[in-house]
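[1] sequence and predicted structure below; questions after.
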Amino acid sequence: MLFVTFASDEHDAEEDAADLGGPRREFFRLLVKAIFQDSGAFEGTPNGCTPRLNILHLQNGLYRTIGRMMSTIIIQGGEQPAFLSPSVVDYIVSGDILQVHVTPDNIGDPDLRENLKKVQQATLQDDLEKAVSCCDSWRYQVEGLPLVVTMANRYVLVKNAVLYHTVVQRQSCLDQLIDGLSHYGVLSLLRENPSLRVLFHIPGEDKGLAADFVAGILKPSYSVLGSNRRAREELMVVKCREFLQCVENKELRDTYGDRTLTKDEEAFLKTLSPGHILAFATGSSKVPAIGFHPTPKLIFINDEDRHLPTAHTCANELHLFVNATTMADDDGFNHCFLVALMNGSLFSTI
């Protein structure tokens, strides 16, 4: 099990946090971003990420290392690295090129992708010939493609060309990635249970977590029913859920009325999503593959002197302070929540 301590660039010191789960989840979330956005080992396509063919990466075993990282993230409670193209996952699950389903949208190169789409969508012979001529710079170098393309065999050209550019050409990268995924037995588990592929491939429409979903994850830890505090705590839950809904609907700015916000606050508002709130409370912007342990909770603290929500990510707790300021019928609670999220540093950055 990894135990993580973050270092502060500003103060040249370690953050004051023992790793009981929260810092590890935060580290894994940052690691997923580094793998798919910053490493240069993948390229984006309309259907998700596919390995970028890089000889130096192959020689250094980078794709194998990334596979081990992904296995570790899944087994040790990080959010699933679900950014791969479905065609890549097809090959990982089956290990057989002939079992891979491909479309032009699996190709990263926009010119190549659009040219193959034109071949696929051509309705007239003249249109088909023009589209095929755009592929002449490479198609004669790929053995097995039709030399004479007709309306009857154009789909064979498209399918096999996509298969070549997305899988055959990058097979060594994919095989290294698969070797890395055998770490912790993740590969065998995946092949025995193909439904687990959802841990890897990007959803068809990734709109992020919905406000209601996040609200359902954070279970309120109420005082006993009938106590003086219970009604105030229930009101705080209503305020919290309204905040989440405004974030999802991009209506949070409207709740501040005439309040003057800083430039940083205005900029942060534009990027804020319900996933930020979950990350603030747990260190993970998505539900980990193995779920949250312990169950995330909303904790209520009666304190008139503190207003900004805080989090205990190791315990998966979001702490809300119940007092005159946060319960007032104005924008006080929403502004406190916004400031807290902004000051959450990396734990509020997605």
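    Yep, that arrived.
[2] please make it C-alpha for all contacts and neighbour counts, starting now.
    Will do.
[3] all strands of the stretch 201-350 of the chain, in order?
    Along the stretch 201-350 of the chain, counting by DSSP state E, counting those that start in this stretch, strands occupy 219-221, 297-302, 310-312, 317-322.
[4] what packs against the last one?
    When contacts are defined as 3 or more Cα pairs under 8 Å, 6 or more residues apart in numbering; DSSP states H and E, strand 317-322 sits against helix 228-248, helix 274-282, strand 297-302, strand 310-312.
[5] just to revisit the earlier point, which one of the strands of the stretch 201-350 of the chain is the most hemmed in?
    Most buried of the strands of the stretch 201-350 of the chain by mean neighbour count (mean count of other Cα atoms under 10 Å) is strand 317-322; its value is a mean of 22.
[6] got another, please set it beside the one above:
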Amino acid sequence: MSASPVVQIANTSEIKEKCRFCEKDILITDLRDHLKDCDDNVQNVQSTEPFAEIQSTSSFNLPTEFDSVDNSDEDLPPLHLARNNNETTTEMTGQTEDLLKRTINSCIDFCTEHKVTDPVDILRHIQEKIVCGRDLDLSDDATTNDGETNFILVDRDTLLQSAFEEITALTDLRLTLQVQFYEEGAVDLGGPRKEFFAILMRDIKQKYFDPVKEWSKDYEVIGKIFALSILQNGALPRIMTTDLIEELFETEEPRQFVKDLRRGLDSLGFYQLVRSLPSLIHLFTPIQPTPITFKKITTLLKPEFAAEGSNRMKAEKKVYSKFLKYLREAASGRRGDVNLAKVLKFATSVEEEPILGFTLHPSLHFSERKSHLPTGNTCINRLMLTVPENGGKLPEEDVLFNFFDYAFCNAYYGLQ
């Protein structure tokens, strides 16, 4: 069935974000201009060059043996560098580069010494050590401003262009990315960022790797996006052929666009990490996605029922029973364009479970409302179904299932 987008959008002109320099609450629509002026006043010097462009590729030469200095975690200073002092951008970038280099060597030493070879375990360790600032996923907006973020504004209609411009302008890629789509009021507690990476990875594959566009100058920023998406629970960059992956990580003198891709990956040390810890190449290797089964989605979307024996619980179980029947129809292909992956995406913004799992486990809740359209909160991975108000009756099954179709077929509804 065809469904027009149903989006409840907050007025973005009323949404404010705290300035990282002066700590004033600034309207999102004015934030970009304010940050430029405010940063100029605080530091007098503002570089728009990303960290990876300032460092030379030779600064990340693969070690033939580990550095003789002690790279243990105890010796590393906090990853977050204060920005309320008089350091110039160049001085700060030098410190950031040195700290990242030491952190990466520490991760390599740790995994080698402890014989950690599972790519999932390695990724979990390096994510913990490299990503800094605000937590990647938050349970509510009460803690939205706890911890620094890289705040970016992107346009769904021109996502590649706006994303490339925003990512290129970032100076410290280690910070948690906070994504805001133009004219959408969703506060990014984790959901919009995951959606951003999922759409971006699909669009990059179509434009740059299917087939490969060797002449493009965009591969360095694409490498940065690959590294960011891996480290920040986004979609894995499994969009290259095995031959290209071999050239990327094994060939001594690759083509120029591959060199650019390496440089982008190494803005977060990922080229060195893969070369030193070869099992990480699994994160790039194309594989067939694991289909979402009825058992998988019902395990992920566990219902939160009211108190045992209550009338509310009885009503919730009736709704849940209908939902299970709907899921079985979707799993067998009897709901048109709706499949189980779309149901999961509606609640979590992703069509498959992330490689590190969900930080906040998905859940299914019930609420008394007039509308029987399901709603979703992708920041906290929650699907909400309607219980009829005041003990009322559910709609006929066909009508109720049409409400489900309308929601799950929609590109944006519920992805808030």
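    It's in. Worth saying up front: this structure is predicted, and the values here are computed from it rather than measured.
[7] any chance of JSON lines for the strands of the stretch 201-350 of structure 1, columns distance to Gln37 of structure 1?
    Formatted as JSON lines, those follow (distance: least, Cα to Cα, whole Å):
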{"stretch": "strand 219-221", "distance to Gln37 of structure 1": "33"}
{"stretch": "strand 297-302", "distance to Gln37 of structure 1": "31"}
{"stretch": "strand 310-312", "distance to Gln37 of structure 1": "27"}
{"stretch": "strand 317-322", "distance to Gln37 of structure 1": "29"}
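[8] Leu31 of structure 1 is nearest to which of those?
    strand 310-312 (20.9 Å; Cα to Cα).
[9] equivalent range in structure 2 for that closest one?
    Following TM-score structural alignment, the partner segment of strand 310-312 of structure 1 in structure 2 covers residues 375-377.
[10] could you do stretch 138-153 of structure 1 as well?
    Using TM-score structural alignment, stretch 138-153 of structure 1 pairs with nothing in structure 2.
[11] buried deepest among the helices and strands packed on strand 317-322 of structure 1, which one?
    helix 274-282 (a mean of 27).
[12] how big is the offset of it relative to structure 2?
    Compared with structure 2 after the fit, helix 274-282 of structure 1 shows a mean deviation of 1.5 Å (mean Cα distance after the TM-score superposition for structure 1).
[13] which residues of structure 2 does that helix align to?
    By TM-score structural alignment, helix 274-282 of structure 1 lines up with residues 340-348 in structure 2.
[14] so which bits of the lengthiest helix in structure 2 are buried?
    Across structure 2, the helix with the greatest residue count (assigned by DSSP state H) is helix 89-113. Within helix 89-113 of structure 2, the residues scored as buried using 16 or more other Cα atoms under 10 Å are 89, 92-93, 96-97, 99-111.
[15] I'd like to know which elements it is packed against.
    So helix 89-113 of structure 2, by 3+ Cα pairs under 8 Å, 6+ apart, packs with helix 119-130, helix 270-276.
[16] next one: it to chain centre, how far?
    Centroid separation for helix 89-113 of structure 2 versus its chain: 23 Å, with Cα atoms, centre = their mean, to the nearest Å.
[17] same question, stretch 232-249 of structure 2
    Relative to the chain's own centre, stretch 232-249 of structure 2 is displaced by 17 Å; criterion: Cα atoms, centre = their mean.
[18] trace Leu400 of structure 2 over to structure 1, please.
    In structure 1, Leu400 of structure 2 lands on Phe333 (TM-score structural alignment).
[19] if I pick that match, what's in contact with it?
    239, 307, 325-327 (Cα atoms under 8 Å, 6 or more residues apart in numbering).
[20] at 10 Å instead, please
    Phe333 of structure 1 is in contact with 236, 239-240, 243, 307-309, 320-322, 324-327, counting by Cα atoms under 10 Å, 6 or more residues apart in numbering.
[21] so which of the helices and strands packed on strand 317-322 of structure 1 is nearest Gly21 of structure 1?
    helix 274-282 (8.6 Å).
[22] which elements pack onto the closest one?
    Packing contacts for helix 274-282 of structure 1, counted by 3 or more Cα pairs under 10 Å, 6 or more residues apart in numbering; DSSP states H and E, involve helix 22-33, helix 211-217, helix 228-248, strand 297-302, strand 310-312, strand 317-322, helix 332-342.
[23] fine by me, thanks again.
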